[in-house]
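> Make a model of this:
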Amino acid sequence: MSLLKDLNQEQLSAVMHKNGSLLIVAGAGTGKTTVIAQRIAYLIEQGLTKADEILALTFTEKAAAEMEARVGALLPVSYFDLWISTFHSFGEKILKEHGLTIGLPTDFKLFNEFEQWALIKKNLDKFNLDYYCPLGNPTKFIQALIKHFGRAKDENISPTDYLKYAEELMENLDNMLSGNKNVKSKCKTKKFKTAVNDQQLNINLENFYNADNEFDQNIAKQEIARVNEVANAYHVYQQLLLDNNALDFGDLINYCLKLFKSRPAVLEKYKKQFKFILLDEFQDTNWAQYELIKLLINNNKNLVVVGDDDQAIFRFRGASMSNILQFKKDFPESKEIILTKNYRSNQNILDLSYNFIKLNNPNRLEWQLNQKSPKQSIQNVTGQAKAKSQKLNKKLIAQNEQKGEIEVINKQTLSDEIKQVIEKIIELKIKDKICNWNDFAILVRANDSAKVFINELEQAQLPYIFGASRGLYLKPLIIDVISYFKLLDNYHESRAVYRILNLPIFSFTYQELINFNFLAYKKAWSLYETLINANIWQPTKELLEKINKVLALINKHTNLVKSKTVSEIFLAFMNDSGYLQYLTSQDDQVSKEAINLLNQFMKRIKAFEASSDDKSVKSFLEELSLEIEAGGGGNLDVDLDIGPEAIKILTVHGAKGLEFKYVFVVNLVDKRFPTIERSEQIELPNALIKEILPTGDIHLQEERRLFYVAMTRAKTGLYFSLAKDYGGLRKKKPSRFLEELGLINNNDNDLECSNKSQNLKLTPPAPSLSGKISIQKSITVPSYFSYTQLVAFSHCPYQYRFAHILKIPVSGKEQFSFGKTLHITLQKLFSLINEKKGLRQANLFSSQELAENITLEEVLELYKNSWIDDWYESKKKKEERYKQGQKILTVFYKKYKNNWPKTLFLEKGFNVKLADDYGWNTIRGVIDRIDQVGSKIKIVDYKTGQPKSKLTFDEKEQLFIYQIAVEEIFKQPVASLAFYYLDNNTEVEFLGDKDDLAKVKEKVILTISKIKKGVFPPQPSQLCKFCDFKNICEFRQS
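Next up, the predicted model:
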């Protein structure tokens, strides 16, 4: 079977595992992602289950997208959308559909950390804070409170639980003061390792004792007041979220737990649906997430978890390593498969790493499962039988026989260390003829350590990418945009004006800018006043033209800023100034990097507009200022694959899941790696913690696992660097980890392995090396195609380049906002109908009668809540459209209120497979509605705009593709295709015959083959006047 041909025996066993729970212990580089993707594909291809009966959860959107792409590439069959997502996306999806049944709004907003901070600051007086609200800096502890509330939610601790804990704490204090010795004895117990439930809180009063271990009533009262303050703040915060129609990320899991526990019909629905559940990175789950999964397991217990306790590095995010250690206790009959064949690293690198991580014993799965003593082994819940498990050996075996290079770079100063690291990179690059810059990674413990390496790489003219997750607002391109916003908000903001005058699109010379500044200083003018008074100081004609160009742009947008949203001003600036055209005229890779940043900033702007009534530039700048005050710098989504080849600078956390030929772990000195343990500003009471806490130095064990992750990223070369002098008064000691590895002598810090290049001097790369830094002009073929992509390419390949390669942000359109509003309303309407039919089975009324109970007022309320307020040219036009939508929905309601269509699926995603000479291609789409009419299937697609009574073949193509998908997935013919024109509530029905479908397949495959060539020539036509990119396209037809 081709799907399984490249798997080793352990991987094959994991992929082909059919029923029952399974723990896959997957060491670094053993093909974990391959196993998960191939297992999903195997289950579907073998007909063991359907695509939407598999739930696969992971921790990042990128990992979920990669897994979905891998599965799609493996499957030769069409299928409906997979349930592959992050935990939070899964929770959001469930709550959007069923949250109403537990009193949640289905259109809730999801608050990020800044929005949480802003919510608390705005309502700070409602929290009644004393201990956590110092007079000189009242917002000091907001961030700490947010993190504390998040930790509570990781443990599924509700505000009610916390308030109950505070109340029982006071009761125990009262008992102690009244002389109850039993309570006092209990309070002084230091046992924090017993998990507790919500009903039986284990109250611990250790904090009531002073340094002499004597009970102190004043300390006790202050501590209880503090706990009560936090509990009350948590309660107020949660209520504020609900008052603002919002949830935070922790709520997505906890409300799902509440939903499933309080609405058994909903839980049963998903238990029946998900016949197979897979969890990636199981060691990174928190207590609440694991509880959610245990609820979803059906009687077959088809749960596969994949993880490695030695790579559990996200405790600061609430991850509970105890979950993977507890799995055998929760599922005593589970099978284990150990993946130890490593396809990444050389054996000596693996041996060094393995011997190092064993220092974390006994808090490792390998050690715990291998203990022979019944007291030490993990037993089942009843304690009557030992969990069935094989002898666990996690020593990784390299699948190549080469020996890797392990080297320590030990220098006198930080500057010497940096230069030596970069010199070593250059040396390896010259020596290894087949490697490229993507093969090198510099791993730092914290983002702050990266800056000095970045500066030196720039001086050495070496290409690099810094994988920081924050810093969008510090990118030069984004600073340009923000500066223009500030200029429009205040003409006399001279720093912003100066920034804009420096843009290459305006072509001012350095001398001209100096003269502007001199005149401004001489005349006591702002820089803007210097420009508008240009006639007074009589510039040259050429210079005056440039000045007038800037002033004309500012004047135009000054008029717009009074009535337009910040996103409209953003796009107007990029288009009208010529900045967007300038960026898109660069090499494709340079353009993609710039447009990627603009898209991320546009996403931030749209998030602001979605949550704000005032969508003006001024209001946006105020929120931006508030975000920066809160410590934010703009979330940055760095795509390491988007640009040309480059050295990667990453934190060790950011390098998780990646691999490189040569890895440099830098700054390995005491207190930098491992770091000093910093306790949380507001610690969660141990009595409330439900996970089982490990023994020993938890922080050191986490740092050791992090270091293990850093080492196991390396394929061929692993280099550790350090220095004695980092600028402080004292010399730095080497990291204890280097001593534990046996690479540094404890006595005199001499090296036990060679340091061959201590005396090399840093030089710029040689010409032959520099030539390889050139940008690779290659086109990345998408992993799937959509109907929209195919149409764009057919109309004009150059338009396809702008829209789908560069992904240039574009202005929205009124008709799109209106059409999307109606689509969302109808989706919510039919979801409500299905909810009433499916979840009130105990009701005396029939399903149809329950559906008929839906009123017109409910429909119009759904419409009101779904209204998209963007891109209307005037308030009057917006009001006209709103009334038009009310009329459309009123007619729709009256047409169907006594006989609602029986909908099988709403907004159903699909993946249809079409083969060409080179393999399978995936076409992805979403069907508005699939109805059951008798025993047959009908596909419905909503349309707004001018209704049509007759359709051309090209106009039918979209639904022909839908027909192909549905017939292949359902294995039964479609009875009817229908465009439903909402403007006049009419339908146009048709059906594709064999010749129609064959013609569409042929056309789609031909279009895809052209896209894959990576050539996108302009194709000017009458359609140019409707193109979103006409203003930046020099080939447009006039």
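
> When you work out contacts or count neighbours from here on, use the C-alpha atoms and nothing else.
OK.

> What's the local residue count around the nearest residue to residue 987 once chain neighbours are set aside?
Nearest residue to residue 987, sequence neighbours excluded (CA to CA, 6 or more residues apart in numbering): residue 980, at 4.5 Å. If you count neighbours by other CA atoms under 10 Å, residue 980 ends up with 19.

> And the strands in the stretch 851-1000 of the chain, which stretches?
903-916, 919-933, 936-943, 974-981, 986-990 (DSSP state E, counting those that start in this stretch).

> got the contact list for the third one?
Right, the one you point to is strand 936-943. With contacts defined as CA atoms under 8 Å, 6 or more residues apart in numbering, strand 936-943 is touched by 819, 823, 927-932, 959, 962-963, 973-982.

> And the second one, by the same measure?
Identification of contacts with strand 919-933 by CA under 8 Å, 6+ apart yields 72-73, 76, 783-787, 823, 827, 901-915, 937-942, 962.

> angle of it against strand 936-943?
Orientation check (axes from the mean of the first three to the mean of the last three CA atoms, to 10 degrees): strand 919-933 against strand 936-943 gives 100 degrees.

> Next, the angle strand 903-916 makes with strand 919-933.
Strand 919-933 and strand 903-916 are oriented at 160 degrees to each other (the same axes, to 10 degrees).

> show me what contacts residue 583?
Neighbour list for residue 583: 590, 591, 594, 595 [criterion: CA under 8 Å, 6+ apart].

> how long is stretch 253-273 end to end?
19 Å (CA to CA, to the nearest Å).

> Okay, buried residues for that stretch please.
For stretch 253-273, a neighbour-count test (16 or more other CA atoms under 10 Å) marks 253-257, 259-260, 265-267, 270-271, 273 as buried.

> got it, and stretch 105-112?
Applying 16+ other CA under 10 Å to stretch 105-112 flags 105, 106, 107, 108, 109, 110, 111 as buried.

> what distance separates that stretch from the centre of its chain?
Computed by CA atoms, centre = their mean, to the nearest Å, the chain-centroid distance of stretch 105-112 equals 17 Å.

> Pull the residues that contact that stretch.
By CA under 8 Å, 6+ apart, the surrounding residues in contact with stretch 105-112 are 95-100, 245-249, 865-866.

> Here is the second sequence; please produce its structure so I can put it next to the first one:
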Amino acid sequence: MNEEILINLNEKQLNAVKTTEGYVRVIAGAGSGKTKALTSRFAYIVKYLGINSSNIICVTFTNKAAQEMKKRVKKLIGDSFDISLITTYHGFCVKFLREDINKIFYPKGFLILDTEDQKTILRNIYTELNITSRDLSFKQVFKYISNSKKGLDYLNYVLQNKTIETNKDDKLLNTIFQKYLEKQKRNYALDFDDLINFTIYILTNFDDVLNKWQNRLHYIQVDEAQDSSENQFQLIEMLSRQHKNLFVVGDPDQTIYEWRGAKPEYLVDFDKIFPDSVTIIMNQNYRSTPNILKIGNHIIKNNKIRVDKEMITQNPEGIDVVHFHGCHEFEESLWIAKEIKEIIKIENAKFSDITILYRANYLSRNIEQALIKENIPYTIFGGVKFFERKEIKDILSILSLINSEDDISFLRMFNNPTRGLGKKFLENLTLVAQSQNLSLFQALKKNIEKTELSKKGAKDFLDIIIELKELSKIKSISDLVKDILDKTALGELYRKDGDEERINNIKELVSSMILYENESQEIVTIQDYLQEISLYTDLDTNNDIQDKVKLMTIHISKGLEFPYVFLCGFTEGVIPSAMAIKERRNRAIEEERRLTYVAITRAEKRFYLTESEGFNFISGSNKYPSRFLFEINENFYIRKGELSQDIINEAKLQLNLNGTDNLEYLNVGDFVFHNVWKKGIVKEVDREKNQYIIEFMEIGKTRPIDFSFKFLTKLNQESTSNRIIKSHNNKEEKVLENKRIQSNESNNKKWWEFWK
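The predicted model follows:
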């Protein structure tokens, strides 16, 4: 069995396996056999070095990955070894705390809270404080709790009864957080953040426990190290101090979880943190064709937070990568559906060989409609089909109630959002409806003055639907949705909930309505629209077929591979995400570029990039191809669909891609020209706030200027003010700007203003 451990390893994998001592960093590119190297190394340490498997810890990020590693290790070393320390970070912390949490006077049988348990605690707190989700959404509270638990300070309050440091500007959140901690402590309950924080606290404050675990863990292996947070890295660093055998493997180019705490710098700067460390770069890809890898390499090299590498492969050249540009979303999605049929026909492939990736779930709507239209079976991984999502069903139910006054829609919406109409009210209304042979809505309308039905919430709901019925006679469906959201308070509920995806889904629904109305030869009624939509909401569609095209977000696809991959919605504002850029600027652009890289490197045989023209309700502007498309040499792919030079020029102007990308490109001492304040000098570069501090000569004052501000140009010795002014006021830009303004229809503008 020993021989099995080392067979079929390439030179760099073998090097990683046999380098067992000291601090070792392995940069393992996409499809390079990372898991094979990791599990072979574990087996090598056990079988070749004779180390007891219980003295080796191997941490990864998901239970699925941990189970896969255990399975592979067992195959290499047999079933008689203890491999319980092949686990997740949270799994290790649970083992640790079950053994040593008594040090802080907690029982070893402490409770572990899941999300539903946390919600139960919050509901109890809301009742005590006499508040509702209208005052503060659970999402806001969860975010506050998670942010407050990034450090260990809160444990001084929990474990030592010291005063908790709070944010004075958020009194309600502070109060809820404090009560949440008190209820946790009373029940000896830990949430997921607590598991690692309590572990670090005990290791930091009890030397005997630290020494015990350091002595026990002779070898430490970390999978997907680029996704480690500050606390996670601190934990493994503490545990490795005694034997100094820390092996980390990962790929900074695939860091896609910075938004939830991942710090790729720990992997990128590993050689600086541990100067005696060894670095091994595994850059041979076994998955993709050279044509696919070429565009992945070309895009990712633009990132700064990375370890330089170029993925190579010995696979045959394969089929050219394709970029498709559609004149609208329907053309884009229909082209994808027809191309899938071609793949099935030409390559004798199965539907399950094909995967469609997107940046966000709302993008599945057009794709789903096209696949159903072309009778292509599909399944959505990790998500809900578009027309089955709560917020979409809510709006469609109101439309249905306006149109047909049916009971199903009434039951869904009469107390949504809550109007204080409980079980007893519904029982009374049902009895009246049955006795008069009316629908529930008709019974309410006819009997609203009856004592058992004349609730304020019932009258309000009745008035809303009657008013919407009148509005539906004079308004288009896309216009009516705004009134539905406004008058039913659903819009306020979704905004309050803070779930950006719900809002994006509604924008996508309205966008599809506008397109449907524009393409229709006649005025579209509610009945027409609901009939059209019914084609796409049949729950029985293809449910009995296992051979299905897979639809999923790029995040879900990480770690997977597929023969044929389409990345749809390759549009600026979608990828890179406008919201992410707004929140995290150039850090976000790097992560969005990594997301693109992850999508590309999922593909084995064929890869497609698709996008289309139109209006983007998410960013509130016309649609342009993603800036990442312009980072790829046009010789590396073939284009299908007509992408006009006007759109390319306009995109580059809007994205500022003509050599004047201002996202942190100036240095202290650089002279600049501002379109209003003229000449200035950079006095400071503030990377925390993403801004320059610039002193402007003409006004004699300093001003903070955002990194992303377009009309700021670096001056060189040959530059003159006249030349700069000319560059920012040329005719081309004015013409393109006028085109953009004229192309935005009034309803597009109105909807953007409504959701802004």
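
> So which of the buried residues of stretch 253-273 of the first structure sit within strands?
With DSSP state E as the criterion, strands contain none of those.

> if we take these, which one ends up nearest to residue 155 of the first structure?
residue 254 (9.0 Å; CA to CA).

> thinking again about what came up before, put together JSON lines for the buried residues of stretch 105-112 of the first structure, with distance to residue 755 of the first structure and secondary structure on each row.
Formatted as JSON lines, those follow (distance: CA to CA, whole Å; DSSP: H, G, I helix; E, B strand; the rest coil):
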{"residue": "105", "distance to residue 755 of the first structure": "63", "secondary structure": "coil"}
{"residue": "106", "distance to residue 755 of the first structure": "62", "secondary structure": "coil"}
{"residue": "107", "distance to residue 755 of the first structure": "61", "secondary structure": "coil"}
{"residue": "108", "distance to residue 755 of the first structure": "58", "secondary structure": "coil"}
{"residue": "109", "distance to residue 755 of the first structure": "56", "secondary structure": "strand"}
{"residue": "110", "distance to residue 755 of the first structure": "52", "secondary structure": "strand"}
{"residue": "111", "distance to residue 755 of the first structure": "51", "secondary structure": "coil"}
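
> Can you give the contact residues for whichever helix or strand residue 46 of the second structure is part of?
In the assignment (DSSP states H and E), residue 46 of the second structure maps to helix 34-47. By CA under 8 Å, 6+ apart, the residues outside helix 34-47 of the second structure that reach it are 2, 5-6, 9, 13-14, 16-18, 20, 28, 51-53, 56, 69, 72-73, 76-77, 221, 223, 249-250.

> which ones among these are found in helices?
2, 5-6, 13-14, 16-18, 69, 72-73, 76-77 (DSSP state H).

> Please identify which two of the buried residues of stretch 253-273 of the first structure are farthest apart in space.
254 and 273 (21.0 Å).

> Please convert the strands of the stretch 851-1000 of the first structure to a markdown table, extending it with distance to residue 235 of the first structure.
Converted to a markdown table, those look like this (distance: least, CA to CA, whole Å):
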| stretch | distance to residue 235 of the first structure |
| --- | --- |
| strand 903-916 | 36 |
| strand 919-933 | 40 |
| strand 936-943 | 43 |
| strand 974-981 | 47 |
| strand 986-990 | 51 |
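
> what are the ranges of the helices in the stretch 301-450 of the first structure?
With DSSP state H, counting those that start in this stretch as the criterion, the stretch 301-450 of the first structure has helices at 322-330, 347-357, 365-369, 414-431, 450-459.

> Can you say which of those helices is packed in most?
helix 322-330 (a mean of 21; mean count of other CA atoms under 10 Å).

> ok, back up a step: return the member of the contacts of residue 583 of the first structure nearest to residue 60 of the first structure.
Nearest member of the contacts of residue 583 of the first structure to residue 60 of the first structure, counting by CA to CA, is residue 595, at 22.8 Å.

> And that closest one, how far from residue 422 of the first structure?
Between residue 595 of the first structure and residue 422 of the first structure the computed distance is 30 Å (CA to CA).

> for residue 857 of the first structure, same thing?
In terms of CA to CA, residue 857 of the first structure sits 68 Å off from residue 422 of the first structure.

> what do you get for residue 932 of the first structure?
In this view, residue 932 of the first structure and residue 422 of the first structure are 65 Å apart by CA to CA.

> likewise residue 649 of the first structure?
Residue 649 of the first structure is 12 Å from residue 422 of the first structure, by CA to CA.

> And the strands in the stretch 101-250 of the first structure?
109-110, 246-247.

> correct me, but residue 655 of the second structure touches residue 627?
Yes - between residue 655 of the second structure and residue 627 there is a contact under CA atoms under 8 Å: 7.1 Å.

> rewinding a little: please list only the buried members of the contacts of strand 919-933 of the first structure.
Buried among these by 16+ other CA under 10 Å: 72-73, 76, 784-785, 787, 823, 827, 902-903, 905-906, 910-914, 937-942, 962.

> on that earlier part again, got the buried residues of stretch 105-112 of the first structure as CSV, with distance to residue 619 of the first structure columns?
Shown next, in CSV, are those (distance: CA to CA, whole Å):
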residue, distance to residue 619 of the first structure
105, 27
106, 27
107, 24
108, 22
109, 19
110, 20
111, 18
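
> Could you single out the nearest of the residues you listed to residue 329 of the first structure?
Using CA to CA, those come closest to residue 329 of the first structure at residue 110, 35.2 Å.

> what about the closest one, distance to residue 240 of the first structure?
Taken as CA to CA, the span from residue 110 of the first structure to residue 240 of the first structure is 13 Å.

> Residue 293 of the first structure is nearest to which of the strands of the stretch 101-250 of the first structure?
Among the strands of the stretch 101-250 of the first structure, strand 246-247 sits nearest to residue 293 of the first structure (CA to CA), with 20.7 Å.

> Just tell me the aligned range of that closest one in the second structure.
Across the second structure, the stretch matching strand 246-247 of the first structure (TM-score structural alignment) is residues 189-190.

> what's the average distance of that stretch to the first structure?
Taken against the first structure, stretch 189-190 of the second structure registers an average deviation of 1.5 Å after superposition, with mean CA distance after the TM-score superposition for the first structure.

> Many thanks, I have nothing further to ask.
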